[in-house]
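Engineer: Fold the following for me, if possible:
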Amino acid sequence: MDILAIALLGFFATGYFVLAGADLGVGMLLPYLGREPGERRLVLASIGPFFLSNEVWLIATAGVLIGCFPTLEGELFQGQFLVLLPLVAGWIVRDAGLWWRGRGASRGWRSSMDALVVCGSWTVALSWGALYAGLLTGDPFRPASGSLTVFTALAVALLFAAHGLGFAALRLTGKPYERARQISGRTPRLHSFALTAVVMAALPLFAGTRLPLADSAADSVTLSLLVPALLVVTPALVAAQVWLWRTFGHRVTRPSYL
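Structural biologist: Sure, this is the predicted structure:
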């Protein structure tokens, strides 16, 4: 059961980085992709149907970690609190900007909400990079420091941005699409997104090899209850995600509710 629990943890974490990494990357590049209010609404419309469902994968990852690896979860959350705090704060700020943007009609209000989206997206990406740096140092239970942390945080954040750029090239039209293509170059759009998706998927999988997962698994009774339940729920989650992409995966040509 512990092997299945580890596999489920890796599956959910990979799904989050590949899927949510795209909408975070789009949020990071919002000022570049959308130069005018109408263009920014179009850019945000590209992630509108997806960002909440993508966050479900992070919630599922946290749920598996708490339920199946309680000792590791406690040590990791306590040791990396100074990194996880800005990560959660950035997540809340980004989502607040997306939800509140359409609540005001003035240009100043929407510009302020756009700033929340950009700042929150960058904060989340940089925080993941800082957390990743802690795993690279060999001590996942305390924040990393020094030049390696700065370099890793920036590298991971730029990877998020590149992933979002590939997603934008698949979803956008008009001038925002042209700007996305200017950076991605002549590489086929789907190939560019697929390449960054592979790298994004590798991040949590490599991180998992740096954690003592096998030694931190819950007892067999707990796993025998949780793992079968997760195996039942997982296909439904995947099916819902597939339906969402098939329904809303076309290019956006007009603003949405955001």
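Engineer: When you work out contacts or count neighbours from here on, use the C-alpha atoms and nothing else.
Structural biologist: Noted.
Engineer: Grab the nearest non-local neighbour of residue 165.
Structural biologist: Leaving aside its sequence neighbours, residue 165 sits nearest to residue 180 (C-alpha to C-alpha, 6 or more residues apart in numbering; 5.9 Å).
Engineer: The one you found in helix, strand or coil?
Structural biologist: helix (DSSP: H, G, I helix; E, B strand; the rest coil).
Engineer: mind listing what it touches?
Structural biologist: Residues near residue 180 by C-alpha atoms under 8 Å, 6 or more residues apart in numbering: 33, 165-166, 168-169.
Engineer: swap the cut-off to 10 Å and go again
Structural biologist: Listed by C-alpha atoms under 10 Å, 6 or more residues apart in numbering, the contact set of residue 180 reads 26, 29, 32-33, 162, 164-170, 172-173, 189.
Engineer: Report the buried residues of the host helix or strand of residue 236.
Structural biologist: Here residue 236 sits within helix 220-248, counting by DSSP states H and E. For helix 220-248, burial by neighbour count (16 or more other C-alpha atoms under 10 Å) applies to 223, 226-227, 241.
Engineer: Please provide the structure for the following sequence as well, for comparison with the first:
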Amino acid sequence: MDLVWLGLLGLLLAGWSVLDGGNLGLGRSLRRIGRTGPERRLLLTAIGPFLLGGEVWLVAAAGLLIGAFPALEKDLLYAYYPLVVTLVVAWVLRDIGVWFRSRRPSAAWQRGWERVIVVASTVFAFAWGTLLGNVAQGVPATGRPGLETLVGPYSLLWGAAVVAVLTLHGAVFAALKLPPGRRVRATGTARRAGGAALALLAAVGVATPAFSVELARPLPAALVGVLAVAAVTVALRLVERRRDGWAYACTALAAAAPVLAVGAATAPRLLDGLAHDSTLDLLAYVVLPAVPLLIAVQVWMAWTFRDRVGSRSAVFF
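Structural biologist: Okay, the predicted model is just below:
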């Protein structure tokens, strides 16, 4: 039963990485894929219906972490407080940028908020990847890791790899949602990000034993890493063949892979922070019915807004 709770936490975090990870990747490439104001408006229109829905998964994961893993939440927050604060600040700024960008017709106003979206999305993704890299090295039960671990080469390598994977995911999302005549720069961004993602994922795999990272279960993590590399490779081929839907499915696997790899490799340490059975029994009455509902709503949203965006599409922000 303990593994069920860890699996639910992994599901929520992986779901957020897939759903909001595409928004982060697209936000990071907003001014690269969209060269003009109207083109960037189209990209924000594509993000619009999925922005808050994707964030719900992260909020739900945070709630589950606090309720089902109170000791782990305490250790995470204390050990990685600077990264958590960076992540939250970038999250808020990304959302503010999306909300405010189109509030005024001024070109200078819009360019300023576009830059906020780009920087905040990049920092958000990088902080998340760096946090995963730290967790992969083992969450300390007491004290805080040194600066050489918190922002050391291995942790920063994880941050760069996650940024590259999410940039690829966002570019494929753009290719999927933009009108066919406007997908050229999205595919170009996908090619560059895909090449970087393959190199960085391979570097993470090579660096893991070199840095003597203590993984309790290295084999599952390695298998997930191989799956991520394969997914990126297949996605790049599918994008070239204009099969954007299948390419998005592949990059979704790659976006979820870092979370799944860390969870599989460090499961014993993560389960040390699990709450008592009586607390979990009460929590089950809320969580177990809510998760299928969350998935059903997300499927409905994806089906409702499955079409490519255009000048007549609904604008949310």
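Engineer: Quick one: map the residue nearest to residue 165 of the first structure onto the second structure.
Structural biologist: Aligning on TM-score structural alignment places residue 180 of the first structure opposite residue 186 in the second structure.
Engineer: Could you report the separation of that match from residue 39 of the second structure?
Structural biologist: 11 Å (C-alpha to C-alpha, to the nearest Å).
Engineer: quick one: common contacting residues for those two?
Structural biologist: Common neighbours of residue 186 of the second structure and residue 39 (C-alpha under 10 Å, 6+ apart) are 30, 33, 178.
Engineer: and the second one, how many residues sit next to it?
Structural biologist: It stands for residue 33 of the second structure. Residue 33 of the second structure: 24 surrounding residues under other C-alpha atoms under 10 Å.
Engineer: and it, what does it touch?
Structural biologist: 26-27, 39-40, 43, 171, 174-175, 182-189.
Engineer: go with 6 Å
Structural biologist: 185-186 (C-alpha atoms under 6 Å, 6 or more residues apart in numbering).
Engineer: rewinding a little: for the buried residues of helix 220-248 of the first structure, give me CSV that also has distance to residue 22 of the first structure.
Structural biologist: Putting those into CSV (distance: C-alpha to C-alpha, whole Å) gives the following:
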residue, distance to residue 22 of the first structure
223, 32
226, 30
227, 28
241, 14
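Engineer: Residue 73 of the first structure: neighbour count?
Structural biologist: Neighbours of residue 73 of the first structure under the rule other C-alpha under 10 Å: 18.
Engineer: Same question for the one helix or strand it maps to: list its buried residues.
Structural biologist: Assessed by DSSP H and E, residue 73 of the first structure sits inside helix 70-79. Of the residues in helix 70-79 of the first structure, 70-73, 76-77, 79 count as buried by neighbour count, 16+ other C-alpha under 10 Å.
Engineer: cool, and stretch 88-104 of the first structure?
Structural biologist: 90-95, 97-98, 100-102.
Engineer: try stretch 221-240 of the second structure
Structural biologist: 221-222, 224-233, 235-236, 238-239.
Engineer: And the residues you listed, which is closest to residue 316 of the second structure?
Structural biologist: residue 239 (27.6 Å; C-alpha to C-alpha).
Engineer: now the nearest residue to the closest one once chain neighbours are set aside: how far from residue 175 of the second structure?
Structural biologist: Once flanking residues are discounted, residue 239 of the second structure sits nearest to residue 247: 6.0 Å by C-alpha to C-alpha, 6+ apart. Here the criterion is C-alpha to C-alpha. By it, residue 247 of the second structure lies 10 Å from residue 175 of the second structure.
Engineer: Residue 275 of the second structure: helix or strand, and which one exactly?
Structural biologist: Residue 275 of the second structure belongs to no helix or strand when assigned by DSSP H and E.
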